[in-house]
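S.K.: What shape does this take:
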Amino acid sequence: MPITIPKQLPAGELLKQEKIFVMDEERATTQDIRPLRILVVNLMPQKEKTELQLLRLLGNTPVQVDVTFLHTETYVSKNVSQNHLDSFYKTFREVKNEKFDGMIVTGAPIEQMEFEDVEYWEEMQAILDWAITNVTSSMHICWGAQAALYHYYGVEKYQLPSKCFGIFDHIVTDPTVNLARGFNDLFPAPHSRHTGVSGDAIELHPDLTILAHSNDVGPFIVLSNDAKNIMITGHLEYDAGTLKEEYDRDVAKGLEIDIPVNYFPNDDPSNDPLNKWRSHTHLLFSNWLNYYVYQQTPFEWK
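M.R.: Prediction:
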């Protein structure tokens, strides 16, 4: 089934070239079914790249998905044009009276800041509070996961001794949980962050379960027991070359940066990296949309 996007969104043509089934809003209005409404709170600097990564995944499912992008009002992104934001994004004020079946909160390169020092933290808190009653299920990625763990459950983040950067293996703790359906017992996933969250603190919380973890980098998939919130501490949505772009950027700036772990073939940055996590990325999003959104959301919101 297709994903519904604004007619002129730049990512649309790229998705069509990749044979992702997309449908513009004009055609979608003629369909006599109700699509899932997904709100994407895009906090990443390069918003168009993140749009493409997420739309690939939302568009590879058997349900029609209607995507709304949201940007913060209290912080203006420096890496995307205002015209792009005006054309394809809404603000929280514009959607706060609406209901959504699912919400995705992306990462943001601010994890070394205290939450209260982030310019849009109060706005982020308002969005998270609103989601309790206005969203069926939310997926929080990287910084978004840390923010959700802190705001909803009081789990603090902490500074790592060195950047968690590369591809790491993760163990599924309970393959019978719907979110992990089809997962291998051991699967790889990318990480790129300077902070972490305590597995012990999460395990001690009565409302949280660790569904996948790494012996090297800690908790990876954390699920709230009411299935309202899914926290992903890494970046399964990343393309094969995303960590390379980050590495090359920091090298060009003269920063001290280690080669991403288990990423470049033979640990040689001149070799093109391979995507080893794509199948589990699609499984994660498909399972979330099916079991935690489609199967749970009301057909008509009250």
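S.K.: For the rest of this, base every contact and every neighbour count on C-alpha atoms.
M.R.: Will do.
S.K.: Please, where are all the helices along the stretch 201-302 of the chain?
M.R.: Remark: helices assigned in the stretch 201-302 of the chain by DSSP state H, counting those that start in this stretch are 242-252, 278-287.
S.K.: Mean neighbour count, these: which tops it?
M.R.: helix 278-287 (a mean of 19; mean count of other CA atoms under 10 Å).
S.K.: Tell me how far it lies from the chain's centre.
M.R.: 12 Å (CA atoms, centre = their mean, to the nearest Å).
S.K.: follow-up on the earlier one: format the helices of the stretch 201-302 of the chain as a markdown table; extra columns: distance to Pro62.
M.R.: Listed next are the helices of the stretch 201-302 of the chain as a markdown table, based on distance: least, CA to CA, whole Å:
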| stretch | distance to Pro62 |
| --- | --- |
| helix 242-252 | 27 |
| helix 278-287 | 8 |
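S.K.: And these: which comes nearest Ser137?
M.R.: helix 278-287 (12.1 Å; CA to CA).
S.K.: Tell me which other helices or strands that closest one touches.
M.R.: Helix 278-287 sits against helix 47-58, with contacts defined as 3 or more CA pairs under 8 Å, 6 or more residues apart in numbering; DSSP states H and E.
S.K.: this one as well, want them side by side:
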Amino acid sequence: MPITVPDNLPARVVLEQEGVMVMGQGVAVHQDIRPLRIAILNLMPLKVPTETQLVRVLGAGPLQVEVTLVATESYTPKNTSAEHMAAFYKPWSRVREERFDGLIITGAPVETLPFEDVKYWRELCGIFDWARENVFQKFFICWGAQAALYHYHGVPKFELPAKAFGVFPHRVLNPASPLLRGFDDEVPVPVSRHTEVRRADIERVPQLEILLESEETGVCLVRDRVTRDVFMFNHLEYDWCTLGDEYRRDAGEGKPIALPAHYFPGDNPARKPPNRWRSHGFLLYGNWLNEVYQGTPYDLSRLPEVKAANGTQALTYRLYHTA
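M.R.: Have a look, this model is predicted:
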């Protein structure tokens, strides 16, 4: 089934050329199908590449998905045109009365700042809280995952002595997890971050489970057993060229940056790197969407609510009364 995006979104042209089934909103409204409603809060400075990467993996499966792009209002992006933002993004205040099957929050180039020093931190905390009652399942990426873990569970992040940068092998720790259905025992995953969360801090929260981990770069994928939240610290959605583009950008700006590890053939930046993670990216997001589809109520006015019951966590349903 196709993915539904705004008619003129730049990602649509790219994905149609790749053979991804993309449907414009004008056609989708005439279909008698209830698509999965997925909101994407895109915090990356270059919006279009991130839009394309996420729409690609969300549109690779058999489920029809309707994407809503969301932006913060307390910070105006400087690297994406105001015209693009006005045409394709909704400010959070315009969607906060809506409900969604899924929410994806991306990373952001603010890793080394304390969370509270990020300009839109207060607004983001409001979005985190809103999502608990208005979204069935949430998927957080890179800094977005660190921020969500900190907000929901108090898990800190730590600055690394050098950027974790490259494509690293990761071990599957729970092959029975629905998120990892079809995964190989060892998975190559692109990594690009200056900070980390540590296993010991995650293990202090009983409801958190580590699913993917690397000997070189640490924890990669974490799942909350109660809320079903997904925390992905790395980037299976990346294009083959993304790490190379980041390397050339930083090197061109004179920043201290090493070659991305295990990426360029023969560590030669002139050679095109192969995409060795694409299939697992499709699997991860496809498995997540399938789990959302299997559990989300058809009527989004009936969304799951996490409550404490007799000192333990229990999942119940709240009936929202609408006019």
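S.K.: circling back to that earlier point, tell me which of the helices of the stretch 201-302 of the first structure lies nearest to Val22 of the first structure.
M.R.: helix 278-287 (16.1 Å).
S.K.: give the contact list for the residue nearest the centre of the second structure.
M.R.: The second structure has Ile141 as the residue nearest its centroid, 3.9 Å off, counting by CA atoms, centre = their mean. When contacts are counted by CA atoms under 8 Å, 6 or more residues apart in numbering, Ile141 of the second structure touches 104-107, 231-235.
S.K.: if we go to 10 Å?
M.R.: 104-108, 147-148, 221, 230-237 (CA atoms under 10 Å, 6 or more residues apart in numbering).
S.K.: got it, and Tyr75 of the first structure?
M.R.: Counting by CA under 10 Å, 6+ apart, Tyr75 of the first structure makes contact with 43, 118-121, 123.
S.K.: Show me just the buried residues among the contacts of Ile141 of the second structure.
M.R.: 104-107, 147-148, 221, 230-237 (16 or more other CA atoms under 10 Å).
S.K.: nearest to Gln53 of the second structure, of those?
M.R.: For those, the nearest to Gln53 of the second structure is Glu237 (5.7 Å; CA to CA).
S.K.: Surely the closest one touches Arg56?
M.R.: Yes - the pair Glu237 of the second structure / Arg56 is scored as a contact, 8.3 Å apart, by CA atoms under 10 Å.
S.K.: Now do the shared contacts for these two.
M.R.: In contact with both Glu237 of the second structure and Arg56: 50, 281-282, 285, using CA under 10 Å, 6+ apart.
S.K.: all strands for the first structure, in order.
M.R.: Using DSSP state E, the strands of the first structure run over residues 3-5, 22-24, 36-41, 65-70, 89-90, 100-105, 135-141, 157-172, 186-197, 208-214, 218-224, 229-232.
S.K.: Kindly present these as TSV, with separate columns for distance to Gln295 of the first structure.
M.R.: Conversion of the strands of the first structure to TSV gives the following (distance: least, CA to CA, whole Å):
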stretch	distance to Gln295 of the first structure
strand 3-5	18
strand 22-24	22
strand 36-41	11
strand 65-70	14
strand 89-90	27
strand 100-105	10
strand 135-141	10
strand 157-172	23
strand 186-197	26
strand 208-214	20
strand 218-224	17
strand 229-232	15
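S.K.: Relative to Lys276 of the first structure, which of those is closest?
M.R.: Among the strands of the first structure, strand 186-197 sits nearest to Lys276 of the first structure (CA to CA), with 6.7 Å.
S.K.: so where in the second structure does the closest one end up aligned?
M.R.: Strand 186-197 of the first structure corresponds to residues 186-197 of the second structure when matched by TM-score structural alignment.
S.K.: Please tell me how far that stretch is from the chain's geometric centre.
M.R.: On CA atoms, centre = their mean, the centre of stretch 186-197 of the second structure falls 14 Å from that of its chain.
S.K.: Which residues belonging to it are considered buried?
M.R.: Under the neighbour-count criterion of 16+ other CA under 10 Å, stretch 186-197 of the second structure has 187-197 buried.
S.K.: just to revisit the earlier point, so for Val251 of the first structure, which of the strands of the first structure sits nearest?
M.R.: strand 157-172 (14.1 Å).
S.K.: can you give me the angle the closest one makes with strand 208-214?
M.R.: Using axes from the mean of the first three to the mean of the last three CA atoms, to 10 degrees, the direction of strand 157-172 of the first structure lies 80 degrees away from that of strand 208-214.
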